[in-house]
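> Give me coordinates for this.
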Amino acid sequence: MIRQINRRLGEINPQLQNQIEKLSFDQLEDLGEALLDFETEMDLTNWLNQLTDK
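Just a heads-up that it's a prediction; the model follows:
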């Protein structure tokens, strides 16, 4: 997943990578779908923040 994100958005910061590595399998599947709509690293950050807000 990290490789796909880096390909789509460019190299992401280590803090975001750390958050992604802690996601469950189901969350990674959801991220894989959401990634198709991401255009910036901020889109990824917002998506991850929504997980912690729940």
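> For the rest of this, base every contact and every neighbour count on C-alpha atoms.
Will do.
> Need the three-state assignment for residue 39.
coil (DSSP: H, G, I helix; E, B strand; the rest coil).
> That one: neighbour count?
By the criterion of other CA atoms under 10 Å, residue 39 has 11 neighbours.
> All the helices of the chain, in order from the start?
2-9, 14-21, 25-34, 41-53 (DSSP state H).
> Turn those helices into a markdown table, including mean neighbour count.
Compiled in a markdown table, those are given as follows (neighbours: other CA atoms under 10 Å):
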| stretch | mean neighbour count |
| --- | --- |
| helix 2-9 | 14 |
| helix 14-21 | 12 |
| helix 25-34 | 13 |
| helix 41-53 | 13 |
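> One more, please, to line up against the first structure:
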Amino acid sequence: MFTRDDLKKTRYYQELKQEVIEDITKEVKQEEALALILRQLPRRIGTVKPELIGRIQQLETSQLENLAEALLDFESESDLVNWLNKSTD
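Take a look at the predicted model:
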């Protein structure tokens, strides 16, 4: 019978543990990028409509990172809409 310590030493356990850590790290990174963008956008362009927030929430981490950079040049909501339309096509 395997003990908990025996199980932790198995290759399967180690691979699964690493996979879980990577998934959690990826999720946290995406959540942090989203939170930062949702704080910055109103300061840059004013109130952001809920439907635009919904579209932003659907973006992948790499897209969120690109948006965080692009929003520095935004002057209005239309800049955000144009960026979203180009980036999600």
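> show me the contacts for the residue positioned nearest the centre of structure 1.
Residue closest to the average C-alpha location in structure 1 (CA atoms, centre = their mean): residue 44, at 4.7 Å. Residues near residue 44 of structure 1 by CA atoms under 8 Å, 6 or more residues apart in numbering: 35, 38.
> Looking at structure 2, name the residue matched to it.
Residue pairing (TM-score structural alignment): residue 44 of structure 1 is matched to residue 80 of structure 2.
> That match and residue 21 of structure 2, how far apart?
Computed with CA to CA, to the nearest Å, the distance linking residue 80 of structure 2 and residue 21 of structure 2 is 33 Å.
> and if you look at residue 88 of structure 2?
In terms of CA to CA, residue 88 of structure 2 sits 28 Å off from residue 21 of structure 2.
> what's the answer for residue 85 of structure 2, then?
33 Å.
> number of nearby residues for residue 35 of structure 1?
Residue 35 of structure 1: 19 neighbours (other CA under 10 Å).
> Would you mind finding the match for residue 60 of structure 2 in structure 1?
Match for residue 60 of structure 2 (TM-score structural alignment): residue 24.
> Number of residues surrounding its match?
Applying other CA under 10 Å, we find 10 residues neighbouring residue 24 of structure 1.
> Now which residue in structure 1 aligns to residue 50 of structure 2?
In structure 1, the residue paired with residue 50 of structure 2 is residue 14, using TM-score structural alignment.
> Check which residues of the one helix or strand residue 20 of structure 2 maps to are buried.
Using DSSP states H and E, residue 20 of structure 2 maps to helix 11-45. Judged by neighbour count using 16 or more other CA atoms under 10 Å, the buried positions of helix 11-45 of structure 2 are 30, 33, 34, 37, 38, 41, 45.
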